[in-house]
Structure formats: structure tokens, C-alpha cells
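S.K.: pasted the sequence and its predicted model underneath.
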Amino acid sequence: GLATTFVMTLASVCSYLMARFILIPFGIGYLRTLSFILVIAVVVQFTEIVVRNSSTALYRLLGIFLPLITTNCAVLGVALLNTNLAHNVMQSIVYGFAAAVGFSLLLVWFAALRERIALADIPVPVKAPSIA
């Protein structure tokens, strides 16, 4: 949750700067999605380096999940929505942070729901992949 929040907020700012100072002035807005994916990959790698150097235990705990943030469509969606809604840099920061907090809360909610289902007394006829 915290790593995704950091990446989503930072990627929102970097995507805004990329669109504002490179894509729009040079008239290459058609490269927006590709450039935002590249920006997200760079931000995730930066985050991985920072986490590895600052907390080895956290780096080991996150393991393979940290690079998987790159493939999270929510991160790309927030970056694209920031440009579609013509947010300024402050609005991009707030929007990215708020979306990341909402995403983290949703993950916690789904984990709690899954835990509750795992502990529930489910009747045998419906205890199958459909309930999980």
C-alpha cells in the first residue's frame, strides 16, 4: 500500500511534467501512453533502489511485488486522467495521492473480506471456487 501510494503520487507529478514540458510543446501527444509507461517504470525502479538502500528488511519483504507496481493499471490510469482532466501540478499531486489512498483502502477491504470468507461456515454445496 505505501509503496503504491508513493509510486502513484510521484508518477502523477512526473507524468504531468512530461506532458507539460515535452509532449505538448513538441506536439507529440500521441506518445502519451508510451511515455507514461516509461515514466512509471523509471519511478518504480527509483523506488526499488531507495527501498533497497534504506531498508533491506522491507526490500526483502516486498520482494517481487515492488516491480509488479509497474503493471498496475491504476498507476497508468491516474497519470492519464491527470492529463485528460487538465490538472495542474498541485492537483496532480493531490489526485495521485488520493487515488493511491483509495486503492490501498480497497486492498485492505478485499483482504478483510477474503479473511472473513475463509473463516465463515459456508454450506458444502456452495463451497467451491464460486465463493472464493
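M.R.: Yes, it's here. Predicted, not measured: the structure shown is a model, and the values here were computed from it.

S.K.: please count neighbours and contacts with C-alpha atoms only from this point.
M.R.: Fine.

S.K.: what sits against the residue nearest the centre of the chain?
M.R.: Among the residues of the chain, the one closest to the centroid is Val75, at 3.8 Å (Cα atoms, centre = their mean). By Cα atoms under 8 Å, 6 or more residues apart in numbering, Val75 lies in contact with 7-8, 11, 40, 69.

S.K.: here's the one I want to compare it with:
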Amino acid sequence: MGLFTIFAASILINNFVYYYFLGVCPFLGLSKKIDAAFSMGVAVTFVMALTAVVSWAINHWILIPYGLEYLQIVAFILVIASLVQLVEMFIRKTSPPLYQAMGIYLPLITVNCCIMGLALLASLKNYNFPETVVFGVGAGIGFTIAIVLMAAIREQLELADVPEAIKGAGMSLIVTGIIALAFLGFSGMIKQ
């Protein structure tokens, strides 16, 4: 599979939110305002790209050569936690308002199943280094598109006359399902 195919598939077809349904906590929690959603998407994309690089290196240079594949999950958790701490410190230093806007969701990137799913899927698919990097960046961009799209729709839903029974999380899940069906339409574009 070519790099462009992996990139396009990770954004549109195998979108982590709409296809794998991973990362739903920050997806629903931070998709109320476009600014916060975009910031979270960029932070997740950055962490996913770094996680892809570091987890590939650890997996191929330490775990596989020494027969320690059974430690993948522990190693990936340590990588993700370390990278999120670095991103959190960077955002706190460079943009305190953004740090405040992200609130509890920034440390929650540590347990964001999108990132762990990325590390495990890249390992499972046995991608080489460039493919892993492209997969990580594409998955992060796909997450960003998903969360920003949802934030834009939720901002419009605030102005709509939605029945009381499905306001809030109910309507968000309905919209997420409809968007997931729309993204499913891309699956015929690329053979996997």
C-alpha cells in the first residue's frame, strides 16, 4: 500500500472516530466550540505523530529484537504519557488561555484510546517507518477533521429547535452516526 493511500485511508476511510469509534471522550467533550476543538485536534495530531515515530522505534529496535513484544502495551503507555506531559508543559508555557480552555481534556490525551489504538494498529499492520509516520499524521488529521466538523454542527444545533429528549449527548451521538455513514461512502474510493 502506498503512502498516499495510507494517508487518505487514515483520514477518510479508517477515521479513528467514525470507523473505529476511538477517542469519543474528548470528541464529545471538546466539540462544543470550534476553537477548543481545533486546538485539541492539533494537540492530538502532534501527539499521534510523535507516538507513531517513538513507538515504531521502540517496537522495532527494542521489543522485537529482544523478543519482548508482550510488553508493547506497557511501552506504548509510557511513551504516550511522556509525550502528553511534554505537550502539556509546552502549551502551558506558550499559551495559558489555550491551556485553560482545554482544561481536563489535555491530560486526558494520555488515556485517549485513539493514540493507543494508533500505536497498536501500526504495529499490527506491520508498517515500516515512513508508513507509520504517514499513518500517525493522517490519523491525527482525521481526528482533527472529525472533532472540528462535530463542533461546527453542534454550534449550529444550539440555534436549532431540537426535541428536549435528545438534546445534548443524544443529539451528538445521532449526528456522529450520520457523519460516520457519510464517511463510510469514502470506502469505495481506495482498495485496501
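M.R.: Everything's here; your move. The structure displayed is predicted, hence computed values, not measured ones.

S.K.: closest one to Thr83 of the first structure out of the contacts of Val75 of the first structure, please.
M.R.: Using Cα to Cα, Ala11 comes nearest to Thr83 of the first structure of the contacts of Val75 of the first structure, at 12.2 Å.

S.K.: what's the burial count for the closest one?
M.R.: For Ala11 of the first structure, the count of nearby residues is 27 (other Cα atoms under 10 Å).

S.K.: for it, pull up the helix or strand it's in.
M.R.: helix 2-18 (DSSP states H and E).

S.K.: that helix vs the second structure - mean distance after superposition?
M.R.: Here the mean offset of helix 2-18 of the first structure against the second structure after fitting is 0.6 Å, by mean Cα distance after the TM-score superposition for the first structure.

S.K.: buried set for whatever helix or strand comes next after that helix?
M.R.: Sequence order places helix 32-54 as the next helix or strand after helix 2-18 of the first structure, per DSSP H and E. Residues of helix 32-54 of the first structure classed as buried: 32, 35-37, 39-45, 47-48, 51 (neighbour count, 16 or more other Cα atoms under 10 Å).

S.K.: dump the contacts of Val75 of the first structure to TSV, plus distance to Ala118 of the first structure.
M.R.: Shown next, in TSV, are the contacts of Val75 of the first structure (distance: Cα to Cα, whole Å):
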residue	distance to Ala118 of the first structure
Val7	31
Met8	31
Ala11	36
Ile40	35
Ile69	27
